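[1] quick one: sequence plus predicted model below, questions after.
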Amino acid sequence: MASILGQVILVLSGFCCFTNIVLGNFIDVGVKYSVTLDVFSGVDDPEWEVDDTNPIYARVAWAVNSVPTSDLDDDLGYRGFIVKATNIFGQEAYKTVGRHSNEDLENSLLKSCPLGLDKDVMKEVTDGIMGAPEPESGSNGNLVVYQPVNILMKNNGQKIRHSFYIPVHHRSKRQAMIRPVNQQVCSVRFEPEKWNVQGVRRRNNCYNYATNRQTNTFAQPGRGSGRKFTQLEANDVYSACLRDGLTKLNAPDAGNECLIALVIWPGEDFHFYRLDDNGFWSHKSGQTLARDYDDSNNKISNPQTADRGPYTVFAGWLGCGPHVTLN
């Protein structure tokens, strides 16, 4: 029967097998494709199903099975697609299609979406597929100055002050007057190996990572207190974090607590950064790997001035102590 129906060995054709996967032949009968658009950091990514009732089903099926798998991008915003194939026998196989890896396949997967994505999300994805040009440096006429930053770090019981400079854009010399920032960093270490294990990575998002709590629930601000945020805007998400037990801060100084920062993709998503004991910031976007660099591959000395992709709103600083409850 299998010889009549035909078989497709998805492992050889480029499918990435990472969970509940058939290790032998995948029988190409009545296959449906579940597509996940990997674009958000905090909220759930858009998902939809492509079956033979979809007008471009044949095109998607051919493209998915003929193009090799590629790694997902790790930038904020659009990173690629995750495709799960399921046949009538319940066999499953997976493939990842990374950002800007195959324009035809990425466009086909995007066109198969029946959800009606928001225009900002559509722009982010299409720009990522087509490879939108980077903005020209200095095109807005801003004055670039360098802000002195002082970090107090503990070394063998002694506090040592480390000084460095970060670039900050300002519209006038009057606005460029800056005061140094003093911050005693907490003891949390950048240990990506604890977060990049497959099961942990996929079930814990940026909120879990920034607060250093592996709940395996893809935690949402406010859900731990029973009152989740209702709008994806700065004040609403920030207030939800306070209900979960985080501390309100007006400056990047958390005292004895750990310092984290909240940023917003207006109307679409949230993202968090945390300050580690080495004086730099790290983060984890959605289901991706934990990392300590921004979207320009630079170490993060200040999340306010880091390359944050579409997360254009800096919502504020927060302190994370022992009484934070996540869910």
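    Received, thanks. Residues are numbered from 1 along each chain as shown.
[2] switch to C-alpha atoms for all contacts and neighbour counts from now on
    OK.
[3] quick check: end-to-end length of stretch 308-315?
    13 Å (C-alpha to C-alpha, to the nearest Å).
[4] scratch that, stretch 247-257
    End-to-end distance for stretch 247-257, by C-alpha to C-alpha: 9 Å.
[5] contacts for it?
    With contact meaning C-alpha atoms under 8 Å, 6 or more residues apart in numbering, stretch 247-257 is reached by 181-184, 186, 242, 259, 316-321.
[6] now do stretch 206-223
    With C-alpha under 8 Å, 6+ apart, stretch 206-223 has contacts from 41-43, 195, 200, 203-205, 228-229, 237, 239-244, 260, 271-274, 283-286, 290, 320, 326-327.
[7] same thing but 6 Å
    Identification of contacts with stretch 206-223 by C-alpha atoms under 6 Å, 6 or more residues apart in numbering yields 42, 203-205, 228-229, 240-241, 243-244, 271-274, 284-286, 327.
[8] which ones among the residues you listed are found in helices?
    Applying DSSP state H to these, the entries found in helices are 203, 240, 241, 243.
[9] now the residues you listed in JSON lines, with neighbour count and distance to residue 67?
    Shown next, in JSON lines, are the ones in helices among the contacts of stretch 206-223 (neighbours: other C-alpha atoms under 10 Å; distance: C-alpha to C-alpha, whole Å):
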{"residue": "203", "neighbour count": "17", "distance to residue 67": "27"}
{"residue": "240", "neighbour count": "22", "distance to residue 67": "43"}
{"residue": "241", "neighbour count": "29", "distance to residue 67": "42"}
{"residue": "243", "neighbour count": "21", "distance to residue 67": "46"}
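[10] pasting the second one now:
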Amino acid sequence: MYLFSKLRSLSQGIIMTSVQIICVVLFCGYFLGVANCDGNNLSPDVIRLETANAIHLSPDNLLVIPSESVVVELNVYSGRDDPYIQMPRAQVHRMLQSSLGWRNPGDIIPGLGYQGFTVYNYDQNPVFIACGSDIGVETGLLERLSFGLDRELQQFVRSKIQTEWAQRHNHRRRHGMPHHGFMCPRPPSTTKYEPHIWNNRTFVKRRNNCYNYASNIITNTFAQPGRANKHNITRNPPEMYGQSVHYGTMVDGLTPLPANSRCLPNAGLNLVALVIWPGRDYHFYRLDNNGMWSHKPGRTPARNVDNSNNFILDPRIADVGPYTVFQGFFLTNVFDVRHIM
């Protein structure tokens, strides 16, 4: 018993000594690390809070970046979040100063699909480089973003940059030409075309998308079909994407309507239309009480013209850019639609 007691006391002493040594080592390491830490020795993953800025790309995406960096966002989607990249401020500054065409975009109205770039943390307010305003700057920013984009999307954006720039400089864009379809009776609607409600406040414009606008509900959450009712949109396989968005819209309380003729269905209430960029994104239009359709592409302003700057009498025959699949019409009413988010 005496020998056992001695061994137990000895083992406890060894354990205590080991713990003390570990504590001393950790303390010294911490002390030395703090004492020798300055702005130049910080890990690249560490951001000094006194020189950091917070950027809200979306309600669910808050970035904290150092003041010497900027965030470049490719504005290309309407329903889902846009891709972005963090870049050194000096590099972007040289690029923007190399050409000043982007400062004078003229009367460019970005349509569906590629709309331009937004640069955050470069100036007091976000800087927008409109589609077709400056082919050099736009191409340069696309090259920096290309590592995170698939080849098909890169080719699409590059083609749009060249096409829009050529149209702008050749003055080939038409203005205010309505599509045919006046012979069909116009269904009733209670929504008014009031773009200032969605466009005048940056917070509202940035945080509400085409689904918010079509439903006429401001949630400031960049609403997604079905998200409030436990449905997640799937993009795999790509051919099921449109059906997944369609189902999410239904579970939120919008009622699908058949469209078996060239005339619009008479919903009796408010009519919305869903189009799909196959495998990538979705977009909604809504019919207003003036008989015309309007829409809000992603974080950009609400408008009542299509990609060719034509008034929209029927989204099935409008210029919808890459959203080439017409998925269907829906009946909507703010009293019937379950909470969207």
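    Good, I have the coordinates. Every value quoted in this text rests on a predicted model; they were computed, and no experiment measured them.
[11] quick revisit: just the buried ones from the contacts of stretch 206-223 of the first structure, in PyMOL syntax?
    Per 16 or more other C-alpha atoms under 10 Å, the buried members of those correspond to this PyMOL selection:
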select buried, resi 42+203+204+205+228+229+240+241+243+244+271+272+273+274+284+285+286+327
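[12] how many residues are close by the equivalent of residue 125 of the first structure over in the second structure?
    Aligned counterpart of residue 125 of the first structure in the second structure: residue 157 (TM-score structural alignment). Neighbour count for residue 157 of the second structure, taken as other C-alpha atoms under 10 Å: 21.
[13] if I pick the spatially most central residue of the first structure, what's in contact with it?
    Central residue of the first structure (C-alpha atoms, centre = their mean): residue 285, 2.0 Å from the mean position. By C-alpha under 6 Å, 6+ apart, the contact list for residue 285 of the first structure reads 41, 206.
[14] and for the one 4 residues further on?
    For residue 289 of the first structure, the contacting residues are residue 196, taking C-alpha under 6 Å, 6+ apart as the criterion.
[15] so how far is residue 205 of the first structure from it?
    10 Å.
[16] repeat that for residue 319 of the first structure.
    Residue 319 of the first structure is 18 Å from residue 205 of the first structure, by C-alpha to C-alpha.
[17] can you show me the helices along the stretch 151-300 of the first structure?
    For the stretch 151-300 of the first structure, helices defined by DSSP state H, counting those that start in this stretch occupy the ranges 198-203, 206-211, 234-243.
[18] which parts of the host helix or strand of the match of residue 125 of the first structure are buried?
    Secondary structure assigned from DSSP states H and E places residue 157 of the second structure in helix 151-170. The neighbour-count check on helix 151-170 of the second structure (16+ other C-alpha under 10 Å) flags 154, 157, 158, 160, 161, 162, 164, 165, 168 as buried.
[19] contacts for that helix next, please.
    residue 132.
[20] distance from it to the middle of the chain?
    20 Å (C-alpha atoms, centre = their mean, to the nearest Å).
[21] same check, this time on stretch 108-122 of the second structure
    11 Å.
[22] from residue 286 of the second structure, how far off is the counterpart of residue 258 of the first structure in the second structure?
    Applying TM-score structural alignment, one finds that residue 258 of the first structure aligns to residue 270 in the second structure. Going from residue 270 of the second structure to residue 286 of the second structure by C-alpha to C-alpha gives 8 Å.
[23] ok, now residue 8 of the second structure?
    Taking C-alpha to C-alpha, one finds residue 8 of the second structure at 80 Å from residue 286 of the second structure.
[24] related to what we said a few turns ago, how about the residue nearest to the centre of the first structure, what's its match in the second structure?
    For residue 285 of the first structure, the aligned residue in the second structure is residue 297 (criterion: TM-score structural alignment).
[25] check residue 85 of the first structure too.
    Alignment note (TM-score structural alignment): residue 85 of the first structure maps to residue 121 of the second structure.
[26] contact partners for that match?
    residue 70.
[27] go again with 10 Å.
    Applying C-alpha atoms under 10 Å, 6 or more residues apart in numbering, we find residue 121 of the second structure in contact with 53-55, 65-72, 89, 127.
[28] pull the most distant pair out of these.
    Taking C-alpha to C-alpha, the two most distant members of the contacts of residue 121 of the second structure are 66 and 127; they sit 17.7 Å apart.
[29] okay, strands next: where are they in the stretch 101-250 of the second structure?
    116-120, 127-130 (DSSP state E, counting those that start in this stretch).
[30] who are the packing partners of the last one?
    Counting contacts by 3 or more C-alpha pairs under 10 Å, 6 or more residues apart in numbering; DSSP states H and E, strand 127-130 of the second structure packs against strand 69-75, strand 116-120, helix 135-145.
[31] who touches that strand?
    With C-alpha under 10 Å, 6+ apart, strand 127-130 of the second structure has contacts from 72-75, 96, 101-106, 108-110, 114-121, 137-138, 161, 164.
[32] is it possible to get CSV of the contacts of stretch 247-257 of the first structure that adds distance to residue 4 of the first structure?
    Shown next, in CSV, are these (distance: C-alpha to C-alpha, whole Å):
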residue, distance to residue 4 of the first structure
181, 71
182, 71
183, 69
184, 68
186, 63
242, 61
259, 61
316, 61
317, 62
318, 61
319, 63
320, 60
321, 62
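[33] out of those, who's the most crowded?
    Those, ranked by neighbours (other C-alpha under 10 Å): first place residue 259, 29 neighbours.
[34] does that one touch residue 184 like I think?
    Yes. With contact defined as C-alpha atoms under 10 Å, residue 259 of the first structure reaches residue 184; the gap is 9.1 Å.
[35] what sits against the spatially closest residue to residue 286 of the second structure that is not a sequence neighbour?
    In space, and not counting its chain neighbours, residue 286 of the second structure is closest to residue 272: 4.3 Å by C-alpha to C-alpha, 6 or more residues apart in numbering. Counting by C-alpha under 10 Å, 6+ apart, residue 272 of the second structure touches 211, 213-215, 254-257, 284-288, 293-295, 315, 328-332.
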